[in-house]
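Student: Got a predicted structure here, sequence first:
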Amino acid sequence: MRISTGDVFGAPCWVSLMSRDVEASQRFYGGVLEWDFRPGAPGEAFTVAVSHGVPVAGIGELTSDMALAAAWTPYFAVDDADTAVDRIRERTGTVAVGPVSLAGHGRAVLAADPDGAIFGVWEGNVRSEWRVGEGASPAWLELHTRNAFDAALFYGEVLEWATGRTGCCEVAYEEDKVVLRQAGEPVARLASHVGEPTTVDPQLRPRWHVHFRVPDLERATEAALSLGGHRASAVHTAEAERCVTLRDPDGVLFDITETADVASETPI
């Protein structure tokens, strides 16, 4: 079932990988995360990752005319992409691509916040069953940035968080992080974890972390290494989960998480 971005405005509504080699990315992520793939809209260099029949993420081709790095990017729902672009620029963010119309399904924008973290906005239809923390969707999204409060102000003004408008996302400070909730459920968190945005190591620069849930962290990590990926962090262990940051063969960072009960809701 599809609903309008106006019904979930401000909330994460999709994640997508911009890849230099879509087929190679399919082989890698299919082996690591056990995804299947199906073509996107006809005529587009885009494929949809599917887990147990449910769309999980997109993989698109990074063409030579795009001044972008290969990366996983979260998209947030907006009523109007043009208005979102104006708000981004007014608040010293950068618009890299868009708004671009995609085969009549909606309009997309790729942008960077003032610290350089890449994100997208989407105006159009979204899948009602895609929700962070549930089902086959990513376990969670987390922005690592210099100042979580400053970042929350930027995204809140761009995406209408905590504005009092009916249906808007709410923001709270919990356990040293800014937590974004939609309809009472956590959908993202923002943490002050990194230094200056000019840091050379991409692991230490402001960026959105996309965590994918796996049933067996060791198996998924071994699969990534055997398929040309690399480990980018030690395994982090908490009471309810274990996670590790990996690089795919193209150098793209992503996170995998094993929870105590993979069928339960992932706590944020």
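Tutor: The structure has been received and is ready for your questions. Residues are numbered from 1 along each chain as shown.

Student: Please count neighbours and contacts with C-alpha atoms only from this point.
Tutor: Will do.

Student: hey, where'd the helices end up in the stretch 151-268 of the chain?
Tutor: Secondary structure of the stretch 151-268 of the chain (DSSP state H, counting those that start in this stretch): helices at 217-226.

Student: what are the ranges of the strands in it?
Tutor: Using DSSP state E, counting those that start in this stretch, the strands of the stretch 151-268 of the chain run over 170-174, 177-182, 185-192, 207-213, 230-231, 236-237, 241-247, 253-259.

Student: How about the stretch 1-150 of the chain?
Tutor: 2-4, 12-19, 36-39, 46-51, 54-61, 71-77, 94-101, 106-112, 118-127, 140-145.

Student: Ok, which of these comes nearest residue 231?
Tutor: strand 71-77 (16.1 Å; Cα to Cα).

Student: Show me what that closest one is packed up against.
Tutor: strand 12-19, strand 118-127, strand 207-213, strand 253-259 (3 or more Cα pairs under 8 Å, 6 or more residues apart in numbering; DSSP states H and E).

Student: Using a markdown table, please lay out the strands of the stretch 151-268 of the chain together with distance to residue 106 and mean neighbour count.
Tutor: Shown next, in a markdown table, are the strands of the stretch 151-268 of the chain (distance: least, Cα to Cα, whole Å; neighbours: other Cα atoms under 10 Å):
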| stretch | distance to residue 106 | mean neighbour count |
| --- | --- | --- |
| strand 170-174 | 25 | 15 |
| strand 177-182 | 22 | 22 |
| strand 185-192 | 22 | 22 |
| strand 207-213 | 23 | 23 |
| strand 230-231 | 35 | 18 |
| strand 236-237 | 38 | 12 |
| strand 241-247 | 30 | 19 |
| strand 253-259 | 26 | 23 |
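
Student: Would you mind giving those strands as JSON lines with distance to residue 93 added?
Tutor: Listed next are the strands of the stretch 151-268 of the chain as JSON lines, based on distance: least, Cα to Cα, whole Å:
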{"stretch": "strand 170-174", "distance to residue 93": "21"}
{"stretch": "strand 177-182", "distance to residue 93": "20"}
{"stretch": "strand 185-192", "distance to residue 93": "17"}
{"stretch": "strand 207-213", "distance to residue 93": "14"}
{"stretch": "strand 230-231", "distance to residue 93": "31"}
{"stretch": "strand 236-237", "distance to residue 93": "32"}
{"stretch": "strand 241-247", "distance to residue 93": "27"}
{"stretch": "strand 253-259", "distance to residue 93": "22"}
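
Student: Of all these, which one is nearest residue 149?
Tutor: Residue 149 sits nearest to strand 177-182 of all those, at 7.2 Å, using Cα to Cα.

Student: next, the one to line up against it:
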Amino acid sequence: MTESAARHTPGTPCWESLMVHGMAATQKFYGALFGWEFLPGPQQLGPYVRALLDGHEVAGIGHLPADRHLPIAWTPYLATDDAHATAEMIRHCGGTVAVGPLDAGEAGRLAIASDPAGAVFGIWQAAAHAGAAVKGVPGTPVWNELVTRDTASVGKFYQHLFGYEEEAVVSADFDYLTLHLDGRPVAGVHGVGNALPRDLGAHWMTYFEVEDTDDTVQRVVELGGHVLRPARDGGHGRMATVADPEGAAFTVVRSAR
């Protein structure tokens, strides 16, 4: 189902952004994979483009300078009505604000932060740019999931920030929270214990809707990416976790229909 952009309730993932060393090669990869086209975006943090699908903005890609050896990863931005107040709350609750808040031209205000477990996320106070203009169709972000050691402590951090209602999966071997706003699920928190990758640590995972999971995985490999977790069937559809040529991990899913 297509969902058009409007004002996002604070705490809702509203934008996905990727910082890479090779912007041209990255645009070529995602353009071929998802059919994205690109237009220039705000340049406050350096060269940046917005990815469009059928003329609708869906994500952003920016340039990471060669001397900045940061993890290459998709980063979700959570909506806020007041970036300054949210940044202060992040610090108060034990998180870290690494960048901002700062103005992104007429588009809005942003900050980049990490939760107490180290997972990086952004906050976005919209002005001219509300965020993703369409979602829920192939080639667009459809879900965000925090992968962390356990849900108990970090779940409270996000709940304090945005007032999420939490729905826990009660199981002896599965630690999962679904975060709800306005009565609907907006993100998940998956506690994986000692299975948390040492080289990655706690992180947010972006899910992209695709028409055919297996075909998309094959295309990822053909375009120079690689498979992190092969295609499998789950409760929400058929999914696989892959990485682009610079190593940014993401999950592709054909939602159960």
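Tutor: That came through fine. These figures come from a predicted structure and were not determined experimentally.

Student: first vs last residue of stretch 111-119 of structure 1, how far apart are they?
Tutor: With Cα to Cα, to the nearest Å as the measure, stretch 111-119 of structure 1 spans 6 Å from end to end.

Student: likewise stretch 87-97 of structure 1?
Tutor: 15 Å.

Student: That one corresponds to what range in structure 2?
Tutor: On structure 2, the counterpart of stretch 87-97 of structure 1 by TM-score structural alignment is residues 89-99.

Student: Show me which residues of that stretch are buried.
Tutor: Judged by neighbour count using 16 or more other Cα atoms under 10 Å, the buried positions of stretch 89-99 of structure 2 are 89, 90, 93, 95, 96, 97.

Student: need the contact list for residue 250 of structure 1.
Tutor: 19, 20, 70 (Cα atoms under 8 Å, 6 or more residues apart in numbering).

Student: do that again at 10 Å, thanks
Tutor: 19, 20, 21, 24, 25, 69, 70, 71, 228, 229 (Cα atoms under 10 Å, 6 or more residues apart in numbering).

Student: so what corresponds to it in structure 2?
Tutor: Using TM-score structural alignment, residue 250 of structure 1 lines up with residue 246 in structure 2.

Student: ok, that match to residue 64 of structure 2 distance?
Tutor: Taking Cα to Cα as the measure, residue 246 of structure 2 falls 12 Å from residue 64 of structure 2.

Student: list the residues that contact both of these two?
Tutor: Shared contacts of residue 246 of structure 2 and residue 64, counting by Cα under 10 Å, 6+ apart, come down to 20, 21, 22, 72.

Student: Among these, which one sits closest to residue 158 of structure 2?
Tutor: residue 72 (23.2 Å).

Student: Enumerate every residue touching whatever residue of structure 1 lines up with the closest one.
Tutor: Aligned against structure 1 by TM-score structural alignment, residue 72 of structure 2 finds its counterpart in residue 70. Neighbour list for residue 70 of structure 1: 17, 18, 19, 20, 21, 60, 61, 62, 250, 251, 252, 253 [criterion: Cα under 10 Å, 6+ apart].

Student: so which of those residues hold up in structure 2?
Tutor: On the basis of both residues aligned by TM-score structural alignment, their matches' Cα atoms under 10 Å, what survives of the contacts of residue 70 of structure 1 in structure 2 is 17, 18, 19, 20, 62, 250, 251, 252, 253.

Student: Can you turn the buried part of these into a PyMOL selection?
Tutor: Burial among these is assessed by 16+ other Cα under 10 Å; the matching PyMOL selection reads:
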select buried, resi 17+18+19+20+62+250+252+253
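
Student: Quick check: the farthest pair among the kept ones among the contacts of residue 70 of structure 1?
Tutor: Going by Cα to Cα, the pair spanning those furthest: 62 and 253, at 15.9 Å.

Student: what's around the residue lying closest to residue 94 of structure 2 once chain neighbours are set aside, how many residues?
Tutor: Leaving aside its sequence neighbours, residue 94 of structure 2 sits nearest to residue 116 (Cα to Cα, 6 or more residues apart in numbering; 5.5 Å). For residue 116 of structure 2, the tally of surrounding residues (other Cα atoms under 10 Å) stands at 17.

Student: Residue 116 of structure 2 maps to what in structure 1?
Tutor: Taking TM-score structural alignment, the alignment pairs residue 116 of structure 2 with residue 114 from structure 1.

Student: Tell me if I'm right that residue 18 of structure 1 and residue 69 touch.
Tutor: Yes. The pair residue 18 of structure 1 / residue 69 is scored as a contact, 7.9 Å apart, by Cα atoms under 10 Å.

Student: Need the overlap of contacts for those two.
Tutor: 62, 252.

Student: what's around residue 69 of structure 1, how many residues?
Tutor: There are 14 residues near residue 69 of structure 1, going by other Cα under 10 Å.

Student: these two touch, right, it and residue 19?
Tutor: Yes. The criterion here is Cα under 10 Å, and residue 69 of structure 1 meets it with residue 19 at 8.6 Å.

Student: tell me, what's touching the two both at once?
Tutor: The contact sets of residue 69 of structure 1 and residue 19 overlap at 62, 250, 252 (Cα under 10 Å, 6+ apart).

Student: which ones are touching the last one?
Tutor: Yep, that's residue 252 of structure 1 we're talking about. 17, 18, 19, 69, 70, 71, 72, 202, 203, 229, 230, 246.

Student: ok, so of those residues, who is nearest residue 140 of structure 1?
Tutor: Closest approach to residue 140 of structure 1 among the contacts of residue 252 of structure 1 (Cα to Cα): residue 72, at 13.1 Å.

Student: and that closest one, how far is that from residue 172 of structure 1?
Tutor: 25 Å.

Student: so how far is residue 204 of structure 2 from residue 164 of structure 2?
Tutor: Separation of residue 164 of structure 2 from residue 204 of structure 2 (Cα to Cα): 17 Å.

Student: With adjacent residues omitted, what lies nearest to the spatially most central residue of structure 2?
Tutor: A centroid search over structure 2 (Cα atoms, centre = their mean) returns residue 76, at 3.1 Å, as the residue closest to the centre. Leaving aside its chain neighbours, residue 76 of structure 2 sits nearest to residue 16 (4.6 Å; criterion: Cα to Cα, 6+ apart).

Student: Perfect, I'm done here.
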